[in-house]
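Enquirer: dropping a prediction and its sequence here:
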Amino acid sequence: MSNDLVKLLLVGTEETLYMVLLSSIVAFLIGVPIGVLLVVTDKGGIFPLYKVNKIAGFLINVIRSTPEIILIIILLPLSKFIVGTTLGANAAIVSISIGSAPFIARIIENSLKEVEFGKIEAAESMGATPIDIIKKVLLPEALPSIVRGITIAIIGIIGFTAIAGAIGAGGLGSLAIRFGYQRFRTDVLIGTVVILVIIVQAIQLIGDLIAKSINKKRFKFE
């Protein structure tokens, strides 16, 4: 493996990990509250608000139904406003975060809805407030499922960064397109694929281990 190839792959990997890390954090901070909102405001929820629930659900479905490459292009003006440019990793983080947040919100929603309703009723009967139920019942009980879902979401964000690379975001996706495809460098193309596979496998392994660890601790104390 030549030195220039190693350098290209290292830079691309660094940019990809940077985008994935920050995009995941921002998307998580946006998506988790929305996911909780969808559950608690749903019909039969602990704080039902029909109109709020339907509006939030509609907006999430609109964003999720928009193809990723189109969503990135649509959000370029917002990226320009926030980070001052439409190119590079920082600009891509804005689009990727907004595009991924609805997916995370649905993951949180589905995970929380798996919690046994009897546990919620028991908490309510003891005078727990909606906030207490969310913090002490819903989130702790759904945590293993949430971890697995978030793992899938992060892997999806990796794919999102590759797509963003097509419009100048940098990272391994951009490297594969600009050097691997457009310049017919098979070594670069193969290198980017291998690194992406390693990253995905590592994230999946870590996510599974964390989820199993949480389950073991829960069974230990039950």
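Expert: Arrived safely. Numbers count the residues shown, from 1 in each chain.

Enquirer: going by C-alpha atoms from here, please, whenever you check contacts or count neighbours.
Expert: Will do.

Enquirer: tell me which residue is most central in this structure.
Expert: For the chain, the residue nearest the mean C-alpha position is A153 (3.9 Å; Cα atoms, centre = their mean).

Enquirer: list the buried residues for the longest helix belonging to the chain?
Expert: What stands out as the longest helix in the chain, according to DSSP state H, is helix 3-40. Residues 8-10, 12-13, 15-20, 22-24, 26-28, 30-32, 34-40 are the ones in helix 3-40 that count as buried (16 or more other Cα atoms under 10 Å).

Enquirer: tell me the helix or strand right after it.
Expert: For helix 3-40, the succeeding helix or strand toward the C-terminus, using DSSP states H and E, is helix 50-65.

Enquirer: where do the helices sit along this structure?
Expert: Per DSSP H, the chain carries helices over the ranges 3-40, 50-65, 68-74, 76-83, 89-113, 117-125, 130-133, 139-164, 171-175, 186-221.

Enquirer: tell me which of the ones you listed sits most buried.
Expert: Burial of the helices of the chain is given as mean neighbour count (mean count of other Cα atoms under 10 Å); helix 171-175 ranks first at a mean of 27.

Enquirer: what is that helix packed up against?
Expert: Packing partners of helix 171-175 (3 or more Cα pairs under 8 Å, 6 or more residues apart in numbering; DSSP states H and E): helix 3-40, helix 139-164, helix 186-221.

Enquirer: included below, for side-by-side comparison, is a second structure:
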Amino acid sequence: MRENEFLSTWPQKKYFLLYLGMFIFFLCGVGWGAREAILLDRQEKEIVVQEAAKLLNTVRQSYNPETVFTYTSGQLFSIYLLLFLLGLSVIGFPVAFAVVFSRGVMLGFTGAVLASQNSGKGVFLALAALLPQNIVYLPSLLLAASGTVVFAIKLFKVYFSREKKLGFTFAGYVVLMVFAAAAAYGAAAIEAYLSPKIIFYFLK
């Protein structure tokens, strides 16, 4: 067992195309989400804007950062647990690409809707609502999703080789997922405690 096997599920140059492909999937999701927002007719867009306005008013009146953090953290735990299990399942790793794509769709749609509203403040509002937490969250998601695919591939190879020991490779996978999840929880804290203050500033 080579010494560097512990880190064999961490980012490496030989998996550059995988990381690039994962990022492209994310960008495709952003483009798809933005396209869906642009294609909304006037009535549908008004409904979306009205619902967003109601949500913002509710947040202004009774915003509780602890509740938001708890809810967001629960969602993140589900996502990263899913990614972890997908790696162990071997054949389920393509879903990791779907997770990344769906995140892109959500950001693209939300950003396009926000940017089209509130006159000249729309773009700044979109950036304020989406950028702070995603600066931390997106790298952690892409890292976790890529690690899922890499580990699944390695596990698949083990099934068809004489070497039946995963050992340090599995340990590296666990550490990678814990590290990525910890970064995501930091993003949840930013979303709960910092982003609302920035959003309220632009809504004044």
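Expert: Happy to help now that I have it. Worth saying up front: this structure is predicted, and the values here are computed from it rather than measured.

Enquirer: follow-up on the earlier one: I'd like the helices and strands packed on helix 171-175 of the first structure as TSV, with distance to I69 of the first structure appended.
Expert: TSV is the format used below for these (distance: least, Cα to Cα, whole Å):
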stretch	distance to I69 of the first structure
helix 3-40	16
helix 139-164	6
helix 186-221	19
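
Enquirer: next one: the aligned residue in the second structure for I206 of the first structure from G120 of the second structure, what distance?
Expert: Aligned by TM-score structural alignment, I206 of the first structure pairs with A183 of the second structure. Shown here: A183 of the second structure relative to G120 of the second structure, a distance of 33 Å by Cα to Cα, to the nearest Å.

Enquirer: cool, and E51 of the second structure?
Expert: Distance, E51 of the second structure to G120 of the second structure, by Cα to Cα: 20 Å.

Enquirer: got it, and L55 of the second structure?
Expert: For L55 of the second structure, the distance to G120 of the second structure - Cα to Cα - is 21 Å.

Enquirer: please apply the same query to N4 of the second structure.
Expert: The gap separating N4 of the second structure from G120 of the second structure is 52 Å, by Cα to Cα.

Enquirer: now swap in V30 of the second structure and tell me
Expert: Counting by Cα to Cα, the gap from V30 of the second structure to G120 of the second structure is 22 Å.

Enquirer: ok, the residue nearest to the centre of the first structure - contacts?
Expert: By Cα atoms under 8 Å, 6 or more residues apart in numbering, the contact set of A153 of the first structure is 100, 103-104.

Enquirer: report the spatially nearest residue to A180 of the second structure, omitting neighbours in sequence.
Expert: In space, and not counting its chain neighbours, A180 of the second structure is closest to S140: 4.7 Å by Cα to Cα, 6 or more residues apart in numbering.

Enquirer: for the one you found, give me its contacts.
Expert: Residues counted as contacts of S140 of the second structure (Cα under 8 Å, 6+ apart) are 180-181, 183-184.

Enquirer: let me know the closest of the residues you listed to R162 of the second structure.
Expert: Using Cα to Cα, A180 is the member of these that sits closest to R162 of the second structure, with 31.4 Å.

Enquirer: hmm, the closest one is touching L141, no?
Expert: Yes. With contacts counted by Cα atoms under 8 Å, A180 of the second structure reaches L141, the gap being 6.9 Å.

Enquirer: spit out the residues that contact these two alike.
Expert: Common neighbours of A180 of the second structure and L141, using Cα under 8 Å, 6+ apart, do not exist here.

Enquirer: which position in the first structure pairs with A126 of the second structure?
Expert: Counting by TM-score structural alignment, A126 of the second structure corresponds to L138 in the first structure.
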